[in-house]
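from the sequence below, what's the structure:
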Amino acid sequence: MLNDIKKDAQTRMAKSVDALRHDLVKIRTGRASTALVDTIKVNYYGSDMPLSQVASVAIADARTLTITPWEKQMVAAVEKAILASDLGLTPNTAGTVIRLNLPALTEERRKELTKVVHGEGEDAKVAIRNIRRDANSQVKELLKEKKITEDDVSRAETEIQKITDGAIKDVDDVVKAKEQELMAV
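All right, here's what the predicted structure looks like:
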């Protein structure tokens, strides 16, 4: 029973760290990344489709993304979707190829994005602490039902805290790596 609670907590904490990594990919650094356009939806014959399903997205160089729609008539719809997104980028079209040039980030913008990264990291830590609280309450519930002893509760809470500390360290590492990526010129 206790092992199941600990494994569940560890799995959920790992998912929180993975979710943080996934969220941080969307934050634009100075380098081009295809993940920047993953969230863009394009109107494709009346239904909204992810950009990756109507066009190929590639990295041309460190600061340029190229988007090539599979159908020529989709170029305008893809441009419209990019302009409507919150990326703040203007597409340059040459025939059927759309280029997105990523301007260099200013020092001020880098600091703003660092604050956003820290905020995302804090949210992940809060989620991890909530998972710890849930696991500890499950352990205490077992004590109330007299299925485990006080010593078992103490040991389980110590082990859950170790798991929590490891997950929070992972979050700190992910945030620090993203911060270094942002501040690199």
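
C-alpha from now on. contacts and neighbour counts both.
Will do.

run through the strands of the protein in chain order.
41-44, 47-50, 55-61, 64-69, 91-94, 97-101 (DSSP state E).

any idea how far residue 6 is from residue 63?
44 Å (Cα to Cα, to the nearest Å).

go on, residue 25?
16 Å.

and for residue 18?
From residue 18 to residue 63 the distance is 26 Å (Cα to Cα).

contact partners for residue 138?
Residues in contact with residue 138 (Cα atoms under 8 Å, 6 or more residues apart in numbering) are residue 5.

alongside the first, I'd like the structure of this one:
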Amino acid sequence: MSEDFELDTNDLSRRMDGAMANLKTEFASLRTGRASSSMLEPVMVEAYGQMTPINQVGTVNVPEPRMVTINVWDKSMVNKVEKAIRESGLGINPQMNGTIIMLPIPELNEERRKELTKVAAQYAEHARVSIRNLRRDGMDQIKKAKADGLSEDDQKFWETEVQDLTDTYIKKVDQALETKQQEIMQV
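Have a look, this model is predicted:
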């Protein structure tokens, strides 16, 4: 059995990529003072009896640097979309114009920028925890294989592989956080 053991590092890598993708989505939802359609991705609207992403009930556009518009397709959904945006915690005050909802993006003050960098740091820490949990999964597989007769040299080899993979992804998280914090603090 010990000779056949091979840890699926591609699977671990794919799952760590998932943690990075999740981090990027969370970062996209943080306002930096510039309008972006991705800032509305986490906002869900109660449409036709189920929770639906905003981009599935209307067209999201960015006509100018400080404005996002949503052209709601179904007139009966306009108030629900507006309510979802108000309750999303984005800190944006929607303005109605028929079936078009306009979202003026206010300038960020220094205090709000610092708050957002802390939120970004929390998101990054969640990603690091996810990556470390995946590392633990890999190490548990190695320990199980050791109990089944994996040699000590092979055990050390696979543990090093898992640790190197983990270190690489933690570094990616740190770089993404640094970039996002610079973007937030940029006036």
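
got a TM-score for the two of them?
For these two chains in superposition, a TM-score of 0.90 is obtained (TM-score structural alignment, normalised by the length of structure 1); 184 aligned residues with a Cα RMSD of 1.8 Å.

give the aligned range of the biggest helix by length in structure 1 in structure 2.
Among the segments of structure 1 that qualify as a helix by DSSP state H, the longest is helix 107-144. Taking TM-score structural alignment as the measure, structure 2 aligns residues 110-147 with helix 107-144 of structure 1.

how big is the offset of that stretch relative to structure 1?
After superposition onto structure 1, stretch 110-147 of structure 2 sits on average 1.1 Å from its aligned residues (mean Cα distance after the TM-score superposition for structure 1).

okay, buried residues for that stretch please.
113, 116-117, 119-121, 123-128, 130-132, 134-135, 138-139, 141-142, 145-146 (16 or more other Cα atoms under 10 Å).

do stretch 80-98 of structure 2 as well
Per 16+ other Cα under 10 Å, stretch 80-98 of structure 2 contains these buried residues: 81-82, 84-85, 90, 92, 94.

map residue 8 of structure 1 onto structure 2.
By TM-score structural alignment, residue 8 of structure 1 lines up with residue 11.

most distant residue from the centre of structure 1?
Most distant from the centre of structure 1: residue 146, at 41.1 Å, with distances by Cα atoms, centre = their mean.

which non-adjacent residue is nearest the most centrally placed residue in structure 1?
Nearest residue to the geometric centre of structure 1 (Cα atoms, centre = their mean): residue 23, 1.6 Å. Of all residues not flanking residue 23 of structure 1 in the chain, residue 120 sits nearest, at 7.9 Å (Cα to Cα, 6 or more residues apart in numbering).

state the distance from that neighbour to residue 15 of structure 1.
14 Å.

quick revisit: count of residues packed around the match of residue 8 of structure 1?
For residue 11 of structure 2, the count of nearby residues is 12 (other Cα atoms under 10 Å).

counterpart of the residue nearest to the centre of structure 1 in structure 2?
Under TM-score structural alignment, residue 23 of structure 1 pairs with residue 26 in structure 2.

right, and its match touches residue 125 too?
No: applying Cα atoms under 8 Å, one finds residue 26 of structure 2 not in contact with residue 125, separated by 11.9 Å.

I'm done for today, thanks for sticking with me.
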